[in-house]
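Visitor: just coords:
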């Protein structure tokens, strides 16, 4: 039996919505007889509120859950957010210094402040340090604050911190091969890492899909988007494409947008201005989202140019739902998956005409939609099913 400490700054706690990776991993390791603790924050990044005590729900967990203080913030890109992360990192450092030394630290990256504190502690105490990269910082922030030279200088301290974390790792796990390669470029000791997509439990997904299907008018084609409505996502180009098709007399494509974020009202207003048939549902419970998604015909993955994202949450759900994907994301890793599985159509980023033509080809051909959707489901079964893929992840964590 090993004492394993999981540091996960951005994770769900009992009672919160989400399809969390780290609670899932903790349950597996606990079932194997290991002593597991997850350390996270009292502040919820999603709701921007301090969390209440989980009370009795905590007693039902297979692992110990510790929530440390963090000051909080209102905007995702702000000085207050960076300060809040600093506070959490400082409190984590103090907690580690007063806790019994674990046999291993399994650490989510980001945030950098928490991961940096964990890396320093592991180095100082000769503790095995395994990282699991969920996003690339500071690369992701450069999407929002992209000023040549100025951005590089402003984010230089973050970049140095990230490189220290990557170089400290005894094992590198990430949600994509793209992220693995970024970490390996800074690690002087490792030649390989392991890519395990975030994925989902397909058995649960299929149950929710069956139980929560919605009635859809036969004459309509539903185009789905799920996820954050923020700066990395180019819904305006999708709306422009739909406007182009409407100009050609196609009025029965309904754009269903499931999610919330800082640009929600801007996207809503743009859809109204373009007179596009769209429904913005807001944030849904995962079970409800799956039911609606499974009732759709096509999915769209509209990521802005130069995004640091790679294999993101939504594409796993699209695959699980057997939907063909219209993809504008430039990440070569995902574009290659779409091509190799013939699971959708890759479009030119930011080009509404190309997107409209791709959408028209799927709209006009039900057999093509069915074939590509089935291929995408095969991709889900091969690459996104946690029942299979997380066995490799656990094996990587526990190797000596």
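Guide: Alright, I've got the coordinates. Just so you know, these numbers come straight off a predicted model, no measurement behind them. Numbering: from 1, shown residues only.
Visitor: only C-alpha atoms for contact and neighbour calcs from this point on.
Guide: Will do.
Visitor: tell me how far residue 160 lies from residue 79.
Guide: Using CA to CA, to the nearest Å, residue 160 is found at 19 Å from residue 79.
Visitor: next up, a second structure to put side by side with the first:
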């Protein structure tokens, strides 16, 4: 098959932990011709080129990351027109059998529809963000305003033209059904977050070096790694850290990036949290090793969400064999997933006392931590592998 992936961003170097790249790599290894359409960014140049195993069409776009919401919104609105122009400029055939479109952004609807009509290909929607409702939940957009109605119309049309829609969880799938009754439910199926697993073996010297570098010797380390933005509401975690200051050996270690990173550091300083440490950015394969030397992995979601989100950073914790402590809203079914697989504990986001109680469950029971860590590793190996995601996609496409 000729496969195209419409990307909001795509690394130009092979990076462990990027689940879109691992899936496309699997398609390539099975003999399919893979083309990626993605923005040109630092380290890349516009135009068609070979990167790793893929044909990558890099397109000059407006910046989408590290900018305010107005600039980000404008960049996303222009994206389909810029991608379409770049595709039309190619002298070679640009017809595709399978068109991958992940969310975000939904603004690529027009491009996906154009490619489908042009190629008679199938659209596979990897549904991760449910937009624009998530923007409403976070106070970025007003419900029933003109922008909301525009994007909501785009969302509905995207569901209609998609031949298959992969949802993160049962709750995610039920949300789409409830709020979009016109959608053909046969399109909807489970496609949980996936990843390749990295080895955890380290020699004594490596372990010593990490412990010294991160200053975690004799500490009970609760670690967070990943995006820091409004969806994560990391202020809740800082409040937990302050509530744990009576536990002398507890350290909150935060590795992050994103729009709220600087604000979070300022908030931490303002609140005087002395048991919070910010780590420096690491390559993913090194970060996994740090994780494996920690005791608990943190998940944080804003209590304002009305849509079920499943945080992909949980995959890193599963891989590292550490249990999860989750501060989450009551609309996600991530807590149910933790309970069903016995991979962690959770409390309602914003309830610091309840979250500390759950932390104490893990703090006081090393055998439980080990059991939950092993459960997470086995769960990921059996249910959340790239191979599993690849088979799910192919099985769904065969129906059409």
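Guide: Nice, thanks for sending it over. As the structure is a prediction and not an experimental result, all values here were calculated from the model.
Visitor: residue 160 and residue 79 of the first structure: who's more crowded?
Guide: More crowded of residue 160 of the first structure and residue 79, by other CA atoms under 10 Å: residue 160, with 13 against 10.
Visitor: over to that one. Which of the three states is it?
Guide: helix (DSSP: H, G, I helix; E, B strand; the rest coil).
Visitor: residues contacting the aligned residue in the second structure for it?
Guide: Counting by TM-score structural alignment, residue 160 of the first structure corresponds to residue 153 in the second structure. Residues near residue 153 of the second structure by CA atoms under 8 Å, 6 or more residues apart in numbering: none.
Visitor: in the stretch 251-400 of the first structure, which spans are strands?
Guide: 253-258, 278-282, 298-301, 325-327, 344-346 (DSSP state E, counting those that start in this stretch).
Visitor: now those strands as TSV including mean neighbour count and distance to residue 355 of the first structure?
Guide: Shown next, in TSV, are the strands of the stretch 251-400 of the first structure (neighbours: other CA atoms under 10 Å; distance: least, CA to CA, whole Å):
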stretch	mean neighbour count	distance to residue 355 of the first structure
strand 253-258	21	14
strand 278-282	15	17
strand 298-301	26	10
strand 325-327	25	7
strand 344-346	23	9
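Visitor: and those as a markdown table, adding distance to residue 153 of the first structure?
Guide: What follows is these, written out as a markdown table (distance: least, CA to CA, whole Å):
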| stretch | distance to residue 153 of the first structure |
| --- | --- |
| strand 253-258 | 37 |
| strand 278-282 | 37 |
| strand 298-301 | 31 |
| strand 325-327 | 33 |
| strand 344-346 | 34 |
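Visitor: out of those, nearest to residue 134 of the first structure?
Guide: Ranking the strands of the stretch 251-400 of the first structure by proximity to residue 134 of the first structure (CA to CA) places strand 298-301 first, at 18.3 Å.
Visitor: give me the mean distance between that closest one and the second structure.
Guide: Superposing on the second structure and averaging over aligned pairs (mean CA distance after the TM-score superposition for the first structure), strand 298-301 of the first structure comes out at 1.3 Å.
Visitor: which residues does that strand contact?
Guide: The contact list for strand 298-301 of the first structure (CA under 8 Å, 6+ apart) reads 221-225, 314-315, 318, 323-329, 362, 369.
Visitor: show me the contacts for the counterpart of residue 136 of the second structure in the first structure.
Guide: Superposed on the first structure with TM-score structural alignment, residue 136 of the second structure falls opposite residue 142. Residues in contact with residue 142 of the first structure (CA under 8 Å, 6+ apart) are residue 151.
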